[in-house]
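Undergrad: Here is the input, now give the coordinates:
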Amino acid sequence: MVLVFRDQHLTRDQHKDFGRRFGTLHVHPLNKERSGDPEILEVKTTAKSAYTAGDGWHTDVTCDEYPPMGSMLYIKEVPESGGGDTMYADMYLAYEMLSDTMKGMLEGLVAVHDGALPYIGSYKINPQMGDYPRNEHPVIVTHPDTGKKLLYVNSGFTTHIKGMTRKESRALLDFLFDHIATTPKLTCRVRWEPNTLTFWDNRCTQHHAVWDYFPHSRYGERVSIIADSRPAA
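TA: Predicted coordinates:
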């Protein structure tokens, strides 16, 4: 689900061309107004950064109607101090480790994924009203290629579960988010070196950028590929 390629030396065009081999490139909501290379999302943290992108478990852009099926992150600059690893979590296994009773309760539930949660709530970016996508996806999704079930909620974008009170929804989501964040068996960790490219299946993984290198810098560029279909149960 996560591939790591060391010692790559990619131009932006080569990075995009590689992504296009797997489908149409995704344009991130924060890049909609960019005139140059809107398919490239810059991932940059410096001593002046108030936050770091991806500092928390999430699946990329699940607020979209068709969230990316995969993402390719190319890290060019790593912190001098070390650190800045990215952790990945297996959502197949996250689902499998739940009790049969919990699985049964989650079947048929639908969650709301709202772009305003990270982009305004965390990044303090305030676009014109309505500019951020907001969509609904099943809590339990079936992977279109493998046919396996997986857990499809994440703390980055999922705001609530439809048909529940706020208190019920919060309690259930907090349990699921905690299940993902505190179960080491679900995770692997990529230690970045300059010119490393990772390629992951965004449909069945979550990831988390570890910000343990302040005040040093890290810089990378990400390309994502649009899925052919919406997440479905």
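Undergrad: Please count neighbours and contacts with C-alpha atoms only from this point.
TA: OK.
Undergrad: Without its sequence neighbours, what residue ends up closest to A209?
TA: Nearest non-adjacent residue to A209, counting by Cα to Cα, 6 or more residues apart in numbering: T86, 4.6 Å away.
Undergrad: Look at the one you found and say how many residues are nearby.
TA: For T86, the count of nearby residues is 18 (other Cα atoms under 10 Å).
Undergrad: do you know how far it is from L98?
TA: Noted for T86: a distance of 25 Å to L98, by Cα to Cα, to the nearest Å.
Undergrad: where's G130 relative to N154, distance?
TA: G130 is 22 Å from N154, by Cα to Cα.
Undergrad: Next, the second sequence, to be compared with the first:
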Amino acid sequence: MYILDLPESGGDTIFADQVQAYKRLSPSFQERLHGLKAQYAGPDGGRGGICRREPVVVEHPIVRTHPVTGDKALYITKGSCKGIVGWKKEESDMLLGFLNNHTAGGQDFQVRVKWKKGTVVVWDNRVTAHSSILDWETGERRHLARITPQAEKPIETPFVDMGRG
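TA: Sure, this is the predicted structure:
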């Protein structure tokens, strides 16, 4: 991600390590998450702009396995995760809310990037969540460029209890 325009102050981005977020859950809770899939879709309507096409909806596991390291990580995003497949909306909202709050509250596995001209950030999107901080009201523009590879399908491997055995 590369910053093009930024407000005089504010507009930072938080990055969270989803491997650590997963590891902080109890083994029993980790096991319960395995096998669950969620539906993901892009933003609805482009923030009031013209909607040129319907969002693409896909299903991915809530816990994914990194194809290189083998690490397990939560794979949820607050903005695009629409619900858990096969669950009632209320049930899904409760679990996804808990997982999003768990990630947001893990300040010891987060980093905050304060943008300035020329800042470039590269991260592994398979195991990292990110969110902008909307903390400026000056009308200034915050514009970033981002390149995202699109060829990999998230995978999940069987649950292995690393804490009890």
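Undergrad: For whatever residue of the second structure lines up with the residue nearest to A209 of the first structure, which residues are in contact?
TA: Under the alignment (TM-score structural alignment), T86 of the first structure pairs with T13 in the second structure. Residues in contact with T13 of the second structure (Cα atoms under 8 Å, 6 or more residues apart in numbering) are 112-115, 130-133.
Undergrad: can you do 7 Å?
TA: By Cα atoms under 7 Å, 6 or more residues apart in numbering, the contact list for T13 of the second structure reads 112-114, 130-133.
Undergrad: Just the buried residues of these.
TA: Neighbour counting over those (16 or more other Cα atoms under 10 Å) leaves H130 as the buried ones.
Undergrad: where's R222 of the first structure, which helix or strand?
TA: strand 218-226 (DSSP states H and E).
Undergrad: Counting by contacts, list what that strand packs against.
TA: helix 12-20, strand 41-45, strand 68-77 (3 or more Cα pairs under 7 Å, 6 or more residues apart in numbering; DSSP states H and E).
Undergrad: okay, and the longest helix along the first structure goes to which residues in the second structure?
TA: When the first structure is parsed with DSSP state H, its longest helix is helix 166-181. The aligned range for helix 166-181 of the first structure in the second structure is 89-104, by TM-score structural alignment.
Undergrad: Which one of G130 and N154 of the first structure is surrounded by more residues?
TA: The neighbour comparison of G130 of the first structure against N154 (other Cα under 10 Å) goes to N154, with 24 against 9.
Undergrad: Need the counterpart of the more buried one in the second structure.
TA: Using TM-score structural alignment, N154 of the first structure sits opposite T77 in the second structure.
Undergrad: swap in D145 of the first structure?
TA: D145 of the first structure maps onto V68 in the second structure, by TM-score structural alignment.
Undergrad: Also G104 of the first structure?
TA: So, by TM-score structural alignment, G104 of the first structure is matched to E31.
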